[in-house]
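Asker: Take this sequence and fold it.
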Amino acid sequence: MPQHTHASGHVCGHCDGFPVVAITTGTRNPDGTRTTLIVNCPTCNGTGTLRARRVLTTAGR
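Answerer: Next up is the predicted model:
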């Protein structure tokens, strides 16, 4: 199965490219389904990518 690549930046090291997750709370709704919370990665804000850091280099003599 093909994998999608993140062309706009580097994969987030905090969520490894899986920025949105559904967490079950353990309780059930009246129709029998589980109550879930949708949570975004706090580091990349749900995008799965981070901008490349600028690297400062100094040129010596």
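Asker: all contacts plus neighbour counts: C-alpha atoms, from now on.
Answerer: Will do.
Asker: Find the residue closest to residue 20 in space, skipping its chain neighbours.
Answerer: Among residues not flanking residue 20 along the chain, residue 40 sits closest, at 4.6 Å (C-alpha to C-alpha, 6 or more residues apart in numbering).
Asker: so that neighbour touches residue 22, yeah?
Answerer: No: counting by C-alpha atoms under 8 Å, residue 40 does not reach residue 22; the two are 9.1 Å apart.
Asker: neighbour-wise, which of the two wins?
Answerer: residue 40 (17 against 11; other C-alpha atoms under 10 Å).
Asker: so how many other residues sit close to the closest residue to residue 28 other than its chain neighbours?
Answerer: Closest residue to residue 28 apart from its sequence neighbours, by C-alpha to C-alpha, 6+ apart: residue 34 at 4.4 Å. Residue 34 sits with 14 neighbouring residues when counted by other C-alpha under 10 Å.
Asker: Here is a second sequence; please produce its structure as well for comparison:
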Amino acid sequence: MEEVQGFVEQSCEDGVLSGGETDVDCGGPCPPCETCDDGILNQGETLVDCGGPCPPC
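Answerer: Here you go, the predicted structure:
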């Protein structure tokens, strides 16, 4: 991270909810957060938006 005028630049990869993010390192100025209704097979789902951490398929 780069320090600018005494402030540390916020990062979308700092592991902290910061800089206008809606969840840790996602949303707001960062890439969208993974959800169980985003139409994308991500976050360990079995099929798109179901299974794994989402409701069963």
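Asker: Can you calculate the TM-score here?
Answerer: The TM-score (TM-score structural alignment, normalised by the length of the second structure) is 0.24; 26 aligned residues with a C-alpha RMSD of 3.3 Å.
Asker: From residue 20 of the first structure, how far off is the residue nearest to residue 28 of the first structure?
Answerer: 18 Å (C-alpha to C-alpha, to the nearest Å).
Asker: got it, and residue 28 of the first structure?
Answerer: Taken as C-alpha to C-alpha, the span from residue 28 of the first structure to residue 20 of the first structure is 21 Å.
Asker: of the two, who's got more company?
Answerer: For residue 28 of the first structure versus residue 20, the count of surrounding residues by other C-alpha under 10 Å is larger for residue 20: 16 against 12.
Asker: Is it correct that that one is in contact with residue 37?
Answerer: No: Residue 20 of the first structure is not in contact with residue 37 according to C-alpha under 8 Å; the separation is 10.3 Å.
Asker: where do the contact lists of these two overlap?
Answerer: Shared contacts of residue 20 of the first structure and residue 37 (C-alpha atoms under 8 Å, 6 or more residues apart in numbering): none.
Asker: Roughly how far does residue 50 of the first structure sit from residue 11 of the first structure?
Answerer: For residue 50 of the first structure relative to residue 11 of the first structure (C-alpha to C-alpha), the value is 6 Å.
Asker: which one of the two has more residues nearby?
Answerer: Taking other C-alpha under 10 Å, residue 50 of the first structure and residue 11 do not tie; residue 11 has more neighbours (21 against 18).
Asker: ok, for that one, nearest residue in space, not its chain neighbours?
Answerer: Per C-alpha to C-alpha, 6+ apart, closest to residue 11 of the first structure is residue 49, 4.5 Å.
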